[in-house]
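A.B. asks: Sequence below, structure please.
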Amino acid sequence: MRWAANLSMLYSRLPVEQRAAAAARDGYSYVETWWPFAQSAPATEEIDHFCSTLRHAGVRLAALNLDAGDPSSGERGLLTDPNHEIRVRTNLESAVEILADTKCSILNALYGNRIDGQDPGYQDRLALRRLVGIADRVAELGVTVVVETLNAIDSPRFPLTDIGDTAALVTEAIAQSGHGNIGLLLDTYHLQTMGVDPVIAIGEYGPLIRHVQFADSPGRGRPGTGHIDFYCVTQALEAIGYSGFIGLEYDPSPQG
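C.D. replies: Got it, this is the predicted structure:
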């Protein structure tokens, strides 16, 4: 298994420019991150500086999130929001700069919450169109776009809280895409919180899984602090021939 330290969770107390070096000191060769800028479309100089912190630390970027808004205020992505067409497009171009510089091969496109006053069906069609467009845009870079199932407790307005629904979306997006570079992000914490055994989910949706994240449940703490049997999870991943990265996206605090 290739482990990738999630810079946004494990090193959240450090400034962004210090996180890669901290991960390297802890022995990690691979990292992943949420969108690391305050703006959706930062200046090229900011992007270059971020990428240089990875190079200088000697770590490889395994996965990058697109702009998802402000997670602390409950925002969970932009794809469903009709008001963010320009923001989605310009953010994607900034992400392309990072992907090209770092050779990162996984891009996490967070779906987005339900928007009040908008038809849910329209939101889903819009998100599908944007997802396919994002995948087609990054295909030439060898990048796979992944979609994540969250849990309804932490994200009550997020529509993709059933991995079956997420898999159906991914399957439809693959059918509409010109390249098929779309897959599932399987997060053990979110699944277990929804009462789904990650081992069973891996067995059922294995062909679609392109990225995995580990955190225990309850609490989103370090593996071993909750009820998930991570030995069985890793065995299930090996059984399906999973060869991607496992992002460590957990709360490192003692109570986490």
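A.B. asks: can we go C-alpha only for contacts and neighbour counts from here?
C.D. replies: Fine.
A.B. asks: Tell me how many other residues surround the nearest residue to Pro223 once chain neighbours are set aside.
C.D. replies: The shortest distance from Pro223 to any residue other than its chain neighbours is 4.9 Å, reached at Asp216 (Cα to Cα, 6 or more residues apart in numbering). Neighbour count for Asp216, taken as other Cα atoms under 10 Å: 26.
A.B. asks: Next, the second sequence, to be compared with the first:
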Amino acid sequence: MLKFNAHLGFQFNEWPFLQRIEAAAAAGFRAVEFPSPYEFDASLLADHLALHSLSLIQFAAPAGVTKGIAALQGKEEEFRDGLRQAVSYAKALACSDVHIMSGVTTQDEAALTFGSNLEYAVKYFEDQGLRPLIEVISAQAMPDYYMSDFNKAHQVLERFASVGLILDLYHAQLLTGDAAGVLARFYDRTVHVQIADCPGRHEPGTGSMDFAALFAALEQRGYPGWIGCEYRPSGATVASLDWIKQLST
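C.D. replies: So this is what the prediction gives:
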């Protein structure tokens, strides 16, 4: 049985952030994700998650205004400071997976900077019992984002055995037109899947993606991880969850 978690950056936006945790639990979710916990005290978030019996699947290291800083030359000290903050939150929130966002940049040295920073993060996280994650985000959704190519992701995964991949099937479809093919190619390194239909980035069933086939492929492989609902509900969030109910019947 596939497991779906709420994405509180996209879903339940009808409520203030802390109330989204309660709303996700009331809707039947047992886990959540959100990119940036740093606006709140870690113990406050931990208490809210525990109160509603929710696990946190993954979050991002501090990303700044550039959607990450790992590939930005001149931000190395800020990047390392951010990793220390991420470790503090990860331990408080009982979450072992931290997304290292590359950032929006056109710097010529971006590849070298990203590789160097990621090497540091891998070693540091290993000592802390955490796992760094990367994600390919399409240029259509985020222009000039450095990690916007699955070939770049392949190079990173080849270099760092402990790095996991967040595979967002929406971005895969936008970039390649073949989300199923990307899933087959990267399944062995995928530790978390995210979904939204394409076009539109709404819930499954609102676009042209074949989620029945994608979910079947994950089930056939015995995918053990979570599937994050990183989509913009086409209406009220709870109403947008009917597709999950249909999978369960």
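A.B. asks: What lines up with the residue nearest to Pro223 of structure 1 in structure 2?
C.D. replies: Using TM-score structural alignment as the criterion, Asp216 of structure 1 maps onto Asp197 of structure 2.
A.B. asks: Distance of that match relative to Glu22 of structure 2?
C.D. replies: 25 Å (Cα to Cα, to the nearest Å).
A.B. asks: Over to Asp210 of structure 2?
C.D. replies: Looking at Asp210 of structure 2 against Glu22 of structure 2, where the rule is Cα to Cα, the gap reads 31 Å.
A.B. asks: Which residue ranges of structure 2 form helices?
C.D. replies: For structure 2, the helices defined by DSSP state H cover 17-26, 42-51, 76-92, 110-128, 150-159, 169-176, 179-186, 211-220, 242-247.
A.B. asks: Provide the contact partners of the shortest one at residue level.
C.D. replies: What it means is helix 242-247 of structure 2. Here helix 242-247 of structure 2 makes contact (Cα atoms under 8 Å, 6 or more residues apart in numbering) with 203-205.
A.B. asks: center of structure 2, which residue is that?
C.D. replies: For structure 2, the residue nearest the mean C-alpha position is Ile166 (5.5 Å; Cα atoms, centre = their mean).
A.B. asks: re the thing from before, more neighbours: which of Asp210 and Glu22 of structure 2?
C.D. replies: Glu22 (19 against 14).
A.B. asks: Not including adjacent chain positions, what is the nearest residue to that one?
C.D. replies: Using Cα to Cα, 6+ apart, the nearest residue to Glu22 of structure 2 is His52, at 6.4 Å.
A.B. asks: so what corresponds to that neighbour in structure 1?
C.D. replies: Using TM-score structural alignment, His52 of structure 2 lines up with Ala57 in structure 1.
A.B. asks: Return the residues in contact with its match.
C.D. replies: 20-21, 24.
A.B. asks: Also Pro252 of structure 1?
C.D. replies: 9-10, 221-222.
A.B. asks: try 7 Å
C.D. replies: By Cα atoms under 7 Å, 6 or more residues apart in numbering, the contact list for Pro252 of structure 1 reads 10, 221-222.
A.B. asks: Show me what it lines up with in structure 2.
C.D. replies: Under the alignment (TM-score structural alignment), Pro252 of structure 1 pairs with Pro233 of structure 2.
A.B. asks: Could you check how many residues crowd around the aligned partner of Gly82 of structure 2 in structure 1?
C.D. replies: For Gly82 of structure 2, the aligned residue in structure 1 is Asn91 (criterion: TM-score structural alignment). Asn91 of structure 1: 17 surrounding residues under other Cα under 10 Å.
A.B. asks: Now Gln176 of structure 1: closest residue in space, sequence neighbours ignored.
C.D. replies: Leaving aside its sequence neighbours, Gln176 of structure 1 sits nearest to Val132 (Cα to Cα, 6+ apart; 6.8 Å).
A.B. asks: which one in structure 2 is aligned with that neighbour?
C.D. replies: Alignment note (TM-score structural alignment): Val132 of structure 1 maps to Glu119 of structure 2.
A.B. asks: on that earlier part again, let's have the contacts of Pro252 of structure 1 in a markdown table, adding neighbour count and distance to Leu248 of structure 1.
C.D. replies: Output for the contacts of Pro252 of structure 1, formatted as a markdown table (neighbours: other Cα atoms under 10 Å; distance: Cα to Cα, whole Å):
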| residue | neighbour count | distance to Leu248 of structure 1 |
| --- | --- | --- |
| Leu10 | 20 | 8 |
| Gly221 | 22 | 10 |
| Arg222 | 21 | 8 |
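A.B. asks: nearest to Leu126 of structure 1, of those?
C.D. replies: Closest approach between these and Leu126 of structure 1, by Cα to Cα: Leu10, at 33.1 Å.
A.B. asks: Provide a list of residues in contact with the nearest residue to Gly221 of structure 1 once chain neighbours are set aside.
C.D. replies: Excluding the flanking residues, the one nearest Gly221 of structure 1 by Cα to Cα, 6+ apart is Gly256, at 4.3 Å. By Cα under 7 Å, 6+ apart, the residues touching Gly256 of structure 1 are 219-221.
A.B. asks: Now distance to Thr166 of structure 1 too, for those residues, in CSV please.
C.D. replies: As requested, the contacts of Gly256 of structure 1 are exported to CSV (distance: Cα to Cα, whole Å):
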residue, distance to Thr166 of structure 1
Gly219, 23
Arg220, 21
Gly221, 24
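A.B. asks: closest to Met1 of structure 1 among the residues you listed?
C.D. replies: Of all these, Met1 of structure 1 sits closest to Gly221, with 19.6 Å by Cα to Cα.
A.B. asks: what's the counterpart of Leu169 of structure 1 in structure 2?
C.D. replies: So Leu169 of structure 1 corresponds to Val156, using TM-score structural alignment.
A.B. asks: I'd like the distance between that match and Leu174 of structure 2.
C.D. replies: Val156 of structure 2 is 21 Å from Leu174 of structure 2, by Cα to Cα.
A.B. asks: who's more crowded, these two?
C.D. replies: Ranked by neighbour count (other Cα under 10 Å), Val156 of structure 2 and Leu174 place Val156 first, with 20 against 17.
A.B. asks: quick one: that one and Ala63 of structure 2, what's the gap?
C.D. replies: In terms of Cα to Cα, Val156 of structure 2 sits 19 Å off from Ala63 of structure 2.
A.B. asks: Ok, Leu167 of structure 2 next?
C.D. replies: 19 Å.
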